[in-house]
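A.B. asks: structure of the sequence below:
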Amino acid sequence: MLLLGIDLESGGEFNLPAEKNFITEMGMVLWDTDFSQPVQIFSTLIDQGRPIAEEAAEYTGISDEMLKRHGAKPDIRILNRVKELMNLADYLVAHNGRDFDRPLLASFFSAQSHRMPEKIWLDTLHDVDYPRNCASRNLTYLAGFHGILNSFPHRAVTDVLTMLTILARYDLDAVIENAKSPRLVVKAEVSFENRDKAKAKKFGWENAGEGLKYPKSWVRILREKELEPLRKECDFALVILERLKPAGG
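C.D. replies: From the prediction side, this is the model:
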């Protein structure tokens, strides 16, 4: 099986919507699961002629001067290479791709009047069932937890290689099943005084993720099969607000 690992670095301020943000670096790795090895690697800086926000430059180490000196222009040649790699892959993989890489890449395609190929996405932030003693799903933490050294964190291609090396240690069929699973938007019925209970169970105030907003509600997205186990853990009621299509499709 061929997986295409994808990571994008951006130059806008943190939490900027995809349509207002811009890509400064692409890293993509075609990974053959039979060998647990990369078979093609694509990496490029992209100079879109926009100044990089200070917090983005500090986070990635990518500067305006780097892009001026080494960045490629965002033209059809990059788009064609990305499409070629995407079409070779059975699945696409990203870490937090659901909220970041996927919409940002779709916006890059749209800006050049192209449509991104339709593929199933696996998300190593959401779709991998990490051990209970794994305290965070941050990629840097996950690398340390699994004994992996990433010499250049927050750079695209090294983050992809780290992500795929971690993924290779898990049951890929289970990850694919999770990505294809029906999902729910669930509301926590808690009072203002008990809001910390909702926070502790990863509910967000008015924001479920993926751009989904629910006024004056503690909400989160979870897989349908996770609902009943979560009910047993909570001493407050859970209400289904919406049913979503699987994240990977």
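A.B. asks: could you use CA atoms for every contact and neighbour count after this?
C.D. replies: Will do.
A.B. asks: list the contacts for Ile148?
C.D. replies: Thr162 (C-alpha atoms under 8 Å, 6 or more residues apart in numbering).
A.B. asks: for it, which three-state class applies?
C.D. replies: coil (DSSP: H, G, I helix; E, B strand; the rest coil).
A.B. asks: all the helices of the chain, in order from the start?
C.D. replies: 54-60, 64-70, 76-88, 102-111, 139-145, 156-167, 172-180, 195-200, 227-233 (DSSP state H).
A.B. asks: the structure of the following sequence is requested for comparison with the preceding one:
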Amino acid sequence: MSSDRTDLALMAETLAKSPDYRVLRRLVPRTEFSFCDGQAMKTGILLDVETTGLNTTQDEVIELAMVKFTYLPDDRIAAITDLFSAFNEPSIPIPEEITELTGITDEMVSGHLIDPDAVASFISDAVLVVAHNANFDRKFAERYWPQFERKPWACSATEVEWRKHGFDGSRLGYLLAGVGLFHQAHRAIDDCRALIEILSADVQKLNRSAFAVLLERARRKTIRIWAEQSPFERKRSFAAVLISA
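C.D. replies: Take a look at the predicted model:
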């Protein structure tokens, strides 16, 4: 068996050297990414939720997965330090299309409840939460577990210009292929493991990790303004003032 694997690895290396082939290797989860050498490190969380639908105010979480990791002063990911994965039984049957997408069935979540104290403890030392569609995941997370409201968030899907850096798009499968890997699972914890591999990889021509590029953008100050129940013309005039400021 080991001989067969060695032969396959040699074939893959040979193909990879040719411009006519692109070789993808199955993602093998790992925990170590960069040598820390005693440097002070910060803690981050990668988060993914599976839900009964796309309505962030009415649909329900059926799975929460988190990967806790450390990162260095130069924003390189150092290591995975802990994992969290739990099911939650919703008040309604899981829609068929959601089961087809996620593989999660009513039987799998039956009787399960995500412990809010366990979630709070897991994220207590994190200085950053990263999700690949933070606009979606964050709303569910903050609705279920208010501790997330006090955490800074970053979106790995929108806060990195992936196409500019040579990727085919921002979908997780495209990004994973861009770093020479593939995975066939669609469970939340598997997607978190895939995302940390992507963020730990160097971006072409920058000699910096994708995570460092993400943090550079995420650290910029932003302002969120609501103009509810205002006439459209007033909204447009206000937007023009902001743009020219």
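A.B. asks: between the helices of the first structure, which one is nearest to Leu2 of the first structure?
C.D. replies: Nearest of these to Leu2 of the first structure, taken as C-alpha to C-alpha: helix 76-88 at 7.4 Å.
A.B. asks: deepest in the core, which of the helices of the first structure is it.
C.D. replies: helix 156-167 (a mean of 23; mean count of other C-alpha atoms under 10 Å).
A.B. asks: what packs against that one?
C.D. replies: Applying 3 or more C-alpha pairs under 8 Å, 6 or more residues apart in numbering; DSSP states H and E, one finds that helix 156-167 of the first structure contacts strand 2-10, strand 23-32, strand 37-45, helix 139-145.
A.B. asks: okay if I get those as JSON lines plus distance to Arg81 of the first structure?
C.D. replies: Converted to JSON lines, those look like this (distance: least, C-alpha to C-alpha, whole Å):
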{"stretch": "strand 2-10", "distance to Arg81 of the first structure": "13"}
{"stretch": "strand 23-32", "distance to Arg81 of the first structure": "10"}
{"stretch": "strand 37-45", "distance to Arg81 of the first structure": "8"}
{"stretch": "helix 139-145", "distance to Arg81 of the first structure": "26"}
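A.B. asks: need the winner for burial among the ones you listed.
C.D. replies: strand 2-10 (a mean of 26).
A.B. asks: follow-up on the earlier one: Asp34 of the first structure: which of the helices of the first structure is closest?
C.D. replies: Using C-alpha to C-alpha, the nearest of those to Asp34 of the first structure is helix 172-180, at 11.6 Å.
A.B. asks: mean per-residue distance, that closest one versus the second structure.
C.D. replies: Taken over the aligned residues, the distance from helix 172-180 of the first structure to the second structure averages 2.4 Å (mean C-alpha distance after the TM-score superposition for the first structure).
A.B. asks: nearest spatial neighbour of Trp205 of the first structure, skipping sequence neighbours?
C.D. replies: Counting by C-alpha to C-alpha, 6 or more residues apart in numbering, Trp205 of the first structure lies nearest to Trp218, which is 4.6 Å off, once chain neighbours are set aside.
A.B. asks: no more questions from me, cheers.
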